[in-house]
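Novice: pasting a predicted model and its sequence here:
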Amino acid sequence: QGRIDGVDGTAGGEGWNLPPDAEKRSCSFDINIEPISGWGDSSAKSSQSIQDQQKSTAGWLASFPVFEPHWQVTISDAKATGTITWRNKTYEFTNAPYYAEKNWGGSFPTKWYWMQCNTFESYDERRLSLTAGGGIRQIPMGKTEELGMICVHYDGVFYEAVPWTGTMNWEVSPWGRWILRGRCTSGENLFEIEVLAHCDQEVTPGVLIRAPTINNGLSYFCRDTFMAEITLSLWSLKYDAQTKDYIRHGPPIIDSARSSQGAGEVGGVPWSEDWIGVSDMKQPMKGLVRLPYMISGIKKRIQNIVRRTGK
């Protein structure tokens, strides 16, 4: 339960000391959340609860004040039931799709994109949730890097295509088209994810939203829609010695799952041409973020040796 009081401070003023023409609005809510997936494998495929299995969205190093800004997905998929009252009108909903994240730091990136969807057709029983994003973030020593990630929660299993365990590339238009592809080529679960999303620029022009900026405070700095058409596919990969590359193996794990209720966003300094990028995580950050994976691999090798020796 809660209440939010908002003020359109376009006319100027500080705090509540606002001119008479500043519009004041309130929003009250009473919502019950039923979590399904946090950020990581869920209890459907492990003995952990959602509260126990949370991972850092950008790797363990993101738990410390290293990157700018900071981003953590708290609930990737949930069902919400309750009411929201806005401008004296109450909206009631039951088992509506729900997503929550937290952002903190000095400002949003100078350039970014984001996608989220947990309303795929024919995936009510075996839950499916997509969260993807990329942008230019600040790292120590005054440097920046372009990064992207695609993550999927499907039937209790977490598929994480991130630059420290594989590759990720994107092609995002100034508005209306997102093409994202990612691979995980490290660890036991090797896979490839593809996201194709679009919206008609005339029918769905998006909504301008204020976001925190470095020099201008809250400014109209991003554009959002919740009506993007999304197609999501996911395949297993295996290493092919002949081509010396990873190739798709077996039938798709997710075969062109579709939704017309995808969340799509672009933000930062407007760009006039398609943004085509590849994740490029700098060293030593990449090596540090990979440490848990390296340690896990060493432990498994030791365990295998002990088992063979015991036999």
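Specialist: Everything's here; your move. Predicted model, so just to flag it, every value in this text is computed and none were measured.
Novice: when you work out contacts or count neighbours from here on, use the C-alpha atoms and nothing else.
Specialist: Noted.
Novice: any idea how far Y159 lies from T131?
Specialist: Y159 sits 10 Å away from T131, taking Cα to Cα, to the nearest Å as the criterion.
Novice: and for those two, which residues touch both?
Specialist: In the contact map built from Cα atoms under 8 Å, 6 or more residues apart in numbering, the residues linked to both Y159 and T131 are 151-152.
Novice: all strands for the stretch 101-250 of the chain, in order.
Specialist: Using DSSP state E, counting those that start in this stretch, the strands of the stretch 101-250 of the chain run over residues 111-117, 128-139, 143-154, 157-161, 166-172, 177-184, 191-198, 207-213, 217-240, 245-268.
Novice: what is the orientation angle of the first one with strand 177-184?
Specialist: Read that as strand 111-117. Inter-element angle recorded for strand 111-117 and strand 177-184: 80 degrees (by axes from the mean of the first three to the mean of the last three Cα atoms, to 10 degrees).
Novice: strand 111-117 packs against which elements?
Specialist: strand 128-139, strand 245-268 (3 or more Cα pairs under 8 Å, 6 or more residues apart in numbering; DSSP states H and E).
Novice: got a list of contacts for it?
Specialist: Counting contacts by Cα under 8 Å, 6+ apart, the residues touching strand 111-117 from outside are 129-136, 172, 259, 261-270.
Novice: just the buried residues of the residues you listed.
Specialist: When neighbours are counted using 16 or more other Cα atoms under 10 Å, those contain these buried positions: 129-136, 172, 259, 261-268.
Novice: picking up where we left off before, so which of the strands of the stretch 101-250 of the chain comes closest to G287?
Specialist: The stretch from those with the least distance to G287 (Cα to Cα) is strand 166-172; that distance is 12.8 Å.
Novice: try it against this one:
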Amino acid sequence: MKPDIVLGDFVSSSEPAFHPLRYSIMGYYDYVPFLPCKHEVVSMLHGVYGTIVINGKRIDFRDGLGYIEKDRGHSFPTSYLWTQCSFKKPSIGSIMASVAELPFLSTTFVGCICAIWYQGKEYRLATYLGGKLVSYSKKGFSILQGKYLLEVSVIKQEPHSLKAPVRGAMRRRIKESVACKVRYRFYEDEKLLFEVVSKQAGYEHVIMEG
């Protein structure tokens, strides 16, 4: 039996307002025509409020944090990792990071994109900015770019099956953890800027092993 779900007034609030990125998370790859999928971040962080009633139980999203992204294209990458987390401690912030195997001419390469919004500042780590993968596996990954280092470690996953596109048809199954336990550490010049351990992080891993 499907749960009885009733949506209340659920909207974005003006405090904090939407925080879009300064430019596309894909960088110049946004203009490469043959990529199977292109990613876009609509808002790294914004306030939300509202209610959802599931089987008579009311869930209140007052003073919640929101994040919006979208994809366009015909297929998800063959192999990829993805994570997103919004948090209020140690200070309000949001992380989105992804590692993917992408086609290039007659071969493939593994690239990364990452955006971090923390204490009113946007940080960007990406292959097109010189970012390099130090390690990656289904249990997490780390990205090094100049003086910045991001470490992502999955502590506990609770994956669910999700349909995904293959050449425009939703005939692929992937595993997504909508809310799992992940640790994030972000360093600048080897100094820890913040460490976040969240039970509400999103995480996907598909095939990829480092």
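Specialist: Sure thing, it's come through. Remember, predicted model here, so these are calculated numbers, not experimental data.
Novice: distance to T57 of the first structure for the strands of the stretch 101-250 of the first structure - can I get that in a markdown table?
Specialist: Rendered in a markdown table, the data for the strands of the stretch 101-250 of the first structure read as follows (distance: least, Cα to Cα, whole Å):
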| stretch | distance to T57 of the first structure |
| --- | --- |
| strand 111-117 | 14 |
| strand 128-139 | 10 |
| strand 143-154 | 9 |
| strand 157-161 | 10 |
| strand 166-172 | 15 |
| strand 177-184 | 15 |
| strand 191-198 | 17 |
| strand 207-213 | 20 |
| strand 217-240 | 20 |
| strand 245-268 | 18 |
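Novice: quick one, which of those gets closest to C27 of the first structure.
Specialist: Of all these, the one in closest proximity to C27 of the first structure, counting by Cα to Cα, is strand 207-213 (17.1 Å).
Novice: Y29 of the second structure should be in a helix, yeah?
Specialist: Yes - read with DSSP: H, G, I helix; E, B strand; the rest coil, Y29 of the second structure is one of the residues of a helix.
Novice: list the contacts of it.
Specialist: Y128.
Novice: excluding chain neighbours, what is closest to G130 of the second structure?
Specialist: Of all residues beyond its chain neighbours, the one nearest G130 of the second structure is Q145 (6.1 Å), with distances taken as Cα to Cα, 6 or more residues apart in numbering.
Novice: my read is that the one you found contacts K132, right?
Specialist: Yes - contact criterion Cα atoms under 8 Å: Q145 of the second structure and K132 qualify, at 6.3 Å.
Novice: which residues are common contacts for these two?
Specialist: Taking Cα under 8 Å, 6+ apart as the contact definition, Q145 of the second structure and K132 share the neighbouring residues A126.
Novice: how about C85 of the second structure: what's its closest non-neighbour residue?
Specialist: Setting aside the residues directly before and after it, C85 of the second structure is nearest to A201 in space (Cα to Cα, 6+ apart), at 4.7 Å.
Novice: what's the one you found aligned with over in the first structure?
Specialist: Taking TM-score structural alignment, the alignment pairs A201 of the second structure with G262 from the first structure.
Novice: residues touching its match, list them.
Specialist: Applying Cα under 8 Å, 6+ apart, we find G262 of the first structure in contact with 115-119, 225-230.
Novice: H19 of the second structure too?
Specialist: Under the criterion of Cα under 8 Å, 6+ apart, the neighbours of H19 of the second structure are 43-46.
Novice: which of those residues still touch in the first structure?
Specialist: Counting by both residues aligned by TM-score structural alignment, their matches' Cα atoms under 8 Å, those that remain in contact in the first structure are 43-46.
Novice: for the alignment partner in the first structure of P20 of the second structure, the count of nearby residues, please.
Specialist: Correspondence of P20 of the second structure to the first structure, assessed by TM-score structural alignment: G38. Residues within reach of G38 of the first structure, counting by other Cα atoms under 10 Å, total 25.
Novice: apart from its chain neighbours, what residue comes closest to G38 of the first structure?
Specialist: Nearest-residue entry for G38 of the first structure: I75, 4.3 Å, with adjacent residues in sequence omitted and distances by Cα to Cα, 6+ apart.
Novice: can you check T131 of the first structure too?
Specialist: Counting by Cα to Cα, 6+ apart, T131 of the first structure lies nearest to Q116, which is 4.5 Å off, once chain neighbours are set aside.
Novice: matching L35 of the second structure against the first structure, which residue comes up?
Specialist: L35 of the second structure is assigned F67 in the first structure as its aligned equivalent, the criterion being TM-score structural alignment.
Novice: repeat for R72 of the second structure
Specialist: For R72 of the second structure, the aligned position in the first structure is occupied by W104, per TM-score structural alignment.
Novice: how far away is the match of L35 of the second structure from V207 of the first structure?
Specialist: Note on F67 of the first structure: its distance to V207 of the first structure, by Cα to Cα, is 28 Å.
Novice: tell me which of those two has more neighbours.
Specialist: The neighbour count for F67 of the first structure versus V207, taken as other Cα under 10 Å, is higher for F67 (18 against 13).
Novice: my read: that one touches G142, true?
Specialist: No - in terms of Cα under 8 Å, F67 of the first structure does not count as a neighbour of G142; the distance is 10.6 Å.
Novice: and for these two, which residues touch both?
Specialist: Counting by Cα under 8 Å, 6+ apart, F67 of the first structure and G142 have no shared contacts at all.
Novice: how close does the residue lying closest to G56 of the second structure once chain neighbours are set aside sit to K138 of the second structure?
Specialist: What sits nearest to G56 of the second structure in space, not counting adjacent residues and going by Cα to Cα, 6+ apart, is D4, at 7.7 Å. Taking Cα to Cα as the measure, D4 of the second structure falls 34 Å from K138 of the second structure.
Novice: many thanks, we can stop here.
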